[in-house]
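Engineer: coords please:
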Amino acid sequence: MKATDSTQPAAQEETSGAVDESSLNLDASEYYLNRELTWLEFNKRVLHEAADERTPLLERLKFIAIVSANMDEFFMKRLGGLKQQVGAGVATLTVDGRTPQQQIDETSQVVREIESQMRENYLQITEKLREHDIAILSYDELDRADKNYLREYYYENIYPLVTPQSIDPAHPFPFISNLSLNLLVLVRYPGASDKTSLTRIKVPVGAGIPRFLKLTDRRHYVPLEYVIANNLDMLLPEMEVLSCEVFRVTRNANTERSEEHADDLLSLIESELRERRFAPIVRLQVQKDMKPVHRGMLAAELFLDEESDVYEVISMPAMRDLFELASLDVPELRDPPHKPIDHPELVDTRSIFHIIRERGPLLLQHPYESFGTSVERFLKEASTDPKVRAIKMTLYRTSSDTKVVDYLISAARNGKQVAVVVELKARFDEAANIRWANRMEEAGIHVTYGVVGLKTHSKIILVVRNDYSGIKRYLHIGTGNYHAGTARLYSDLGILTNDEDLGRDATELFNYLTTGYTQERSYRKLLPSPKMLKNALLSKIKRERKLHSPETPGLIQFKMNALEDADITRALYEAARDGVRIDLIVRDTCRFRPGIPGLSETARVIGIVGRFLEHTRIYYFQNGGEEEYFIGSADAMKRNLESRVEVVTPVSDKKLCEELRFILNTQLNDQRSAWEMQSDGSFIQRQPTSEAEAVGCQELLIQSAEKRAKQATKAAKGKKKRRLRRNLR
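Structural biologist: The predicted structure is shown next:
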């Protein structure tokens, strides 16, 4: 099915011919946007949802929390890595022409702009929430009864968890844990006007302790640090409190060490986690009115540069905790409720393997379609089906509310051969993955940790079943993690199939993952990285250039989280320069610049920001009319293509290709949730010009899923009626 004209960039002239390659230097840094800066620009687009009055109020609060959490992650992962490069004396320029220090300086400025906008949005939203009698109160706004209630609640439920730590010659500066919220208290000893001391108090948020304490009879909340700060007489009796100031630290999360000489990968990761706890601090956040001497003391004790590493917080630190309030059950202030439908073909109660064999392959669209009644059902039935002989899968991230591990353990107990490749180095999920791995090993599951030096990021399940005609292989290949929580919040795709060639390829892949041996691995359809995927993408881009002509213009469409790889970017430039139409739907990082005269005039880049996090990867090539669609786990990033095990699969079934075409067209034509990149790398949000255009692509995909469900229900009822009529004859 050929892509329709609606997918072509508007208001662009057909390129009459290729530009002379010698006229442009595609190695020039000006053609490549910076990875860190474009990721921060993505967060500006997310933050815009917090300012957009079309977004319900509590959802706007949620977007502030998302950006706050993203900023924490940026400092832990990206800025921490840049600081390590500076410390190691690395001066190598990126493809966009920046040194590590230049990136630190430029990103620091953007971060401060984002935090300033976050503060403005927070104040606007909380003011509007008060109109709905939802309020975050300062302590001065409380009456005596409220203060007494909070004091008693604090004393009974939180006070035993709080430990003040003195800072003086007899007590060295205490360890400050990552992302912890802290009070720095200056006290004077009774009867000694010249004797003062500093005390650090950690605010015990988490582990069941909320950041915002609710008053009894209304939706009014007080931050926990306010309650502690205004009841210090409990912790520091008889001491005179001279000041109480809030601060927070962020530590570097880049503590990875080489696996090459590790005797035990599990022990290595556990050691890295311990090191991360004590890793260098890369950011200190302090309240704006903190005493200069205290600010300087903290910076010195934490080995930070007071000018560049200290960030002032005017309103509220750690706004990521606003997730607590964004989840309030106030329907009129939230997005309309969304319940994923069951895939129309999976409403059938017969064996899922019979359904796949007779009606497959099936394309799964999360969160529009249920993860539980598709992927989890696939594993559940595999665990109990007496004809299933083996289950193999990769596990990058999962969660306690996901039943995947339970079904794998059940399968092992039912005598199936179960092998799981667990990625221990999934950032920030290492500890959880160690627990899952230990639990599965105890149940008799064969657990391995992938190939030395490569992260296993692929999303694939292989079920080997003894069908009526012999051994058959059934597969799930996806773009998202086997994680029930994110399956409700992220847009992802998956395919259920019993394609014989894909099954054989999957067998080869798992043999590689469990042994690390690469000799004579051949794949019929799958495009795994690091061996094949990048070369395949470059080859297909080059092929599109060769097939392009004014009469039959070429078309390449990629939907992904990030386009960072310089080689892929350059290849796309070359294709666009030859006149090939390039449509890129990129969530965050993007090095490619559209609309450059003589180079990328036939290209456009858009980003979608909505209620769900865009996480799908689709690669499309028009291929002279012999269209090719691919989905998988890999973004066009150097790390994904060269140092991770990824899996991208072709999708050739006509019906499934039509579904992918609908997704691409719906997003490319979006006038509500789409932002369009300009030639300088900035983004402008599209604006609807009609009521129909005011509906974003994610809402349209919800409506499409609901329509499929209704049609399936109607068809099932019709089938039942016809069966009843036959029985009555």
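Engineer: from now on I want contacts and neighbour counts done on CA atoms only, so please keep to that.
Structural biologist: Noted.
Engineer: confirm that Lys472 sits in a strand.
Structural biologist: Yes. Checked against DSSP: H, G, I helix; E, B strand; the rest coil, Lys472 lies within a strand.
Engineer: burial of the residue lying closest to it once chain neighbours are set aside, as a residue count?
Structural biologist: Excluding the flanking residues, the one nearest Lys472 by Cα to Cα, 6 or more residues apart in numbering is Arg465, at 5.3 Å. Residues near Arg465, counting by other Cα atoms under 10 Å, number 20.
Engineer: Arg465 is in what secondary structure piece?
Structural biologist: strand 460-467 (DSSP states H and E).
Engineer: from the chain's centroid, how far away is that strand?
Structural biologist: Strand 460-467 has its C-alpha centroid displaced from the chain centroid by 29 Å (Cα atoms, centre = their mean, to the nearest Å).
Engineer: now show me the structure for the sequence below, then we'll compare the two:
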Amino acid sequence: MTQHPIPLDTDDDLDPQAASEGAAERYINRELSWLEFNARVLSEAENLNYPLLERLRFLSISGSNLDEFMMIRVAGLVGQAQRGIERLSIDGRSPSQQLAAIRDAVQDINQKQQDIWRDLRTALDEAGISIADDRRVSAVTYRTLKAYFLEEIAPVITPQALDPAHPFPFVSNEGIGVLFTLTRESDGEQVVEMILIPSGLPRFVRVPGEDAVYISIESLIARFAKHLFPGFAIEGDGAFRVLRDSDIEIEEEAEDLVRTFRSAIQRRRRGQVIQLEIEENFDPVAEEILREQLGIHGGTVVKTDGMIGIAGLADIVAEDRPDLKFANYSPRYPERVREHDGDCFSAIREKDIVIHHPYESFEVVVDFLRQAAVDPDVVAIKQTLYRAGNQSPVIAALIAAAEDGKSVTAVVELKARFDEEQNLLWASQLERAGVQVIYGFVDWKTHAKVSMVVRREEQGLRTYCHFGTGNYHPINAKIYTDLSFFTADPKFGRDAAKLFNFVTGYVEPRRLETLAISPIQLREQLYTLIDKEIENAGNGRPAAIWAKLNSLTDKGVIDRLYAASQAGVEIQLVVRGISCLRAGVEGLSQNIRVKSIIGRFLEHSRIWAFAAGYKMPSERAKVFISSADAMSRNLNRRVEVMVPIRNRTVHDQVLGQVLLANLLDSEQSWEQQPDGSYERMETGEKPFNCHRYFMTNPSLSGRGGSLEAGGVPKLALRRGGA
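Structural biologist: Here you go, the predicted structure:
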């Protein structure tokens, strides 16, 4: 599993109206809910059921998550507070009040990270992986480190005196440096020197040899600093790290979007300092220099008694110790496609297919596009691209199709946070190959995940569509749980064409036959579906809502769910990250249960299911997959799709397998309490792990017969069992 921070929901999700009275009793603060989520991620680093390096991975991920939270969410609140913007959060707090609460929670997380790191460091040492930062090493190791420092490090670092004759250097976002307090031996004068660590250097250096010995780059520099400062006595040293405001603001009237984004990316690197992280015993004089020169006004200074930059531990996770990691998992290739000798179009033409990543290979999505690229009967390909990764076979397939003379259109979203540079690069390569590249709307992100292939066949042109809940990113597809839905149904094809016309030509789609598209009518359709459940409950019919989301922050959706709960609708929600809804509050949400699953894979798919008057799970329930979370930004300011699942087989797979397994999971689940905190669920007499279930059972898109595990076991709605 490759190290990745869990994606942070970043855009502001407040409704324009001020928070109502009693808001704190109805809603949970978004930022504090996110911090509660990251605390759950961090708790997995203490999970003794996980291999040691996987626990270290969770610690590292919690650090990456917290860094991004500070650079985006906290930076936004600091900016509001500095400009005197008193816009209230969903629970009625001002920016200053939120910042105060956030700092207390962040302090607790920072301390817990250091406590866990100390425990893991001891366990790593016992397992044969040593961190030599502040420890004595053998003579052989010392000589090896010294040679590495003199040959590989010293030539690329530059000591700089901090005095009136030398301007204070720029410290980049996430930059790490070391300050040294020196005394010149010739005259006893004190000097402060800074060494900024180039981003190209490894965060941890592994000593060559069989023994796994690591040392952080800042500790390595401090250990051999005497070779940098001949004629000086080193009185002290201390490492620091800087986080800056990394949000990008784009003016709506920007004439050249590409040029505007290139400029904005440069500004991001020089954003306001939001957090200065220093070692606990940092020299007070040196600390004051940093505070003054970095201009820390609304920012936070974090003093740590352990390691700065917890996210950097990902380097150690890469150690080649399979005995300390999850057993390697190879996703299955969909059996349905194999039955058609690998011909994706033949398999899809037979009937709709759903693919469940990462248990089933993302390679089938790539093969769908690769086959389209070389198929002489394919006349056109249209594709949305939000995140595609650094090495993208999807991009390669689109380029090959264009070079083969096919009409290829790619909607490249430049506003995909922290992927802007990569997407600019892909856009340039696609355009050179002859792909028609569209950047979509200036003020809306195109977040829908859609591929559309038009093929000439005997009966005329046929459109094949792929709708996904996740990005076209081959690395993420190995660790994110997502759904890919393939169909050749003409109704979906016509709606997909209207969606692309909307993004490329601003032609608002009318008379849609299948899809719900935001920001046009997706919200309204959700409301209608919820209201129908309320009506059914009032008429004494079975009424239930099941949903799986990454975040639930939209006030309108939450209020609709509260109304449904009060009407007697049974609501079960699997919300991985932020939930501003208070579950289980008598008279408000007593019929709502919210749980979060944190485990080996990152839960990412979005699914809605509505009972429609029948006991769940039912073949008559209305089931949808979506690219959108229940957030204001997804429903109001993004181009998203919600896709109805009407094929009987696929419907049963999504509802009766994927969604139901998530509801039944007990081993990896946390249940939300009315105060917004989360508690691990009791596993009960029959523990159930949905990740293990899908790893060890046949693919959903299989032929339905016996495979290596003897068929897909039937799940039953019994809490804690299968």
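Engineer: now the TM-score, please.
Structural biologist: Once superposed, the chains reach a TM-score of 0.92 (TM-score structural alignment, normalised by the length of structure 2), with 683 aligned residues with a Cα RMSD of 1.9 Å.
Engineer: tell me the residue in structure 2 aligned with the residue nearest to Lys472 of structure 1.
Structural biologist: Using TM-score structural alignment, the equivalent of Arg465 of structure 1 in structure 2 is Arg455.
Engineer: how about the longest strand anywhere in structure 1, which residues of structure 2 does it hit?
Structural biologist: Longest strand of structure 1, by residue count under DSSP state E: strand 240-251. Under TM-score structural alignment, strand 240-251 of structure 1 corresponds to residues 233-244 of structure 2.
Engineer: mean deviation of that stretch from structure 1?
Structural biologist: Average distance, stretch 233-244 of structure 2 versus aligned residues of structure 1 after superposition (mean Cα distance after the TM-score superposition for structure 1): 0.8 Å.
Engineer: would you indicate which residues of that stretch are buried?
Structural biologist: For stretch 233-244 of structure 2, the neighbour count (16 or more other Cα atoms under 10 Å) marks 234, 237-244 as buried.
Engineer: then stretch 545-552 of structure 2?
Structural biologist: 545-552.
Engineer: what's the answer for stretch 304-322 of structure 2, then?
Structural biologist: Buried residues in stretch 304-322 of structure 2 (16+ other Cα under 10 Å): 304, 306-317.
Engineer: kindly reformat the buried residues of stretch 233-244 of structure 2 as TSV containing distance to Trp444 of structure 2.
Structural biologist: Below are the buried residues of stretch 233-244 of structure 2 laid out as TSV (distance: Cα to Cα, whole Å):
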residue	distance to Trp444 of structure 2
Ile234	54
Asp237	47
Gly238	44
Ala239	41
Phe240	37
Arg241	34
Val242	31
Leu243	27
Arg244	25
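Engineer: of all those, which comes closest to Arg494 of structure 2?
Structural biologist: Arg244 (45.2 Å; Cα to Cα).
Engineer: which ones are touching the closest one?
Structural biologist: 71, 75, 172-174, 268-275 (Cα atoms under 8 Å, 6 or more residues apart in numbering).
Engineer: how about the helices in the stretch 251-400 of structure 2?
Structural biologist: 257-269, 284-294, 314-317, 335-339, 344-350, 363-374, 393-403 (DSSP state H, counting those that start in this stretch).
Engineer: give me the distance between the two termini of stretch 228-248 of structure 1.
Structural biologist: This stretch, stretch 228-248 of structure 1, spans 16 Å end to end (Cα to Cα, to the nearest Å).
Engineer: just to revisit the earlier point, doesn't Gly493 make contact with the match of Arg465 of structure 1?
Structural biologist: No. Applying Cα atoms under 8 Å as the test, Arg455 of structure 2 and Gly493 come out as separate, 11.5 Å apart.
Engineer: which neighbours do those two share?
Structural biologist: Residues touching both Arg455 of structure 2 and Gly493 by Cα under 8 Å, 6+ apart: 463-464.
Engineer: map Ala161 of structure 2 onto structure 1.
Structural biologist: Match for Ala161 of structure 2 (TM-score structural alignment): Ser166.
Engineer: if you skip the residues just before and after it, what's nearest to its match?
Structural biologist: Closest to Ser166 of structure 1 by Cα to Cα, 6+ apart is Thr199, at 4.3 Å.
Engineer: can you classify the one you found by secondary structure?
Structural biologist: strand.
Engineer: what's the burial count for it?
Structural biologist: There are 19 residues near Thr199 of structure 1, going by other Cα under 10 Å.
Engineer: spit out the contact partners of it.
Structural biologist: Thr199 of structure 1 neighbours (Cα under 8 Å, 6+ apart): 164-167, 183-187.
Engineer: taking helix 292-301 as reference, get the angle to the longest strand of structure 1.
Structural biologist: 40 degrees (axes from the mean of the first three to the mean of the last three Cα atoms, to 10 degrees).
Engineer: now find how far off-centre strand 240-251 of structure 1 is within its chain.
Structural biologist: On Cα atoms, centre = their mean, the centre of strand 240-251 of structure 1 falls 32 Å from the chain's centre.
Engineer: repeat that for stretch 204-212 of structure 2.
Structural biologist: Stretch 204-212 of structure 2 sits 31 Å away from the centroid of its parent chain (Cα atoms, centre = their mean).
Engineer: for it, measure first residue to last.
Structural biologist: 12 Å.
Engineer: do stretch 456-465 of structure 2 as well
Structural biologist: 15 Å.
Engineer: could you do stretch 286-304 of structure 1 as well?
Structural biologist: Calculated as Cα to Cα, the first-to-last residue distance of stretch 286-304 of structure 1 is 13 Å.
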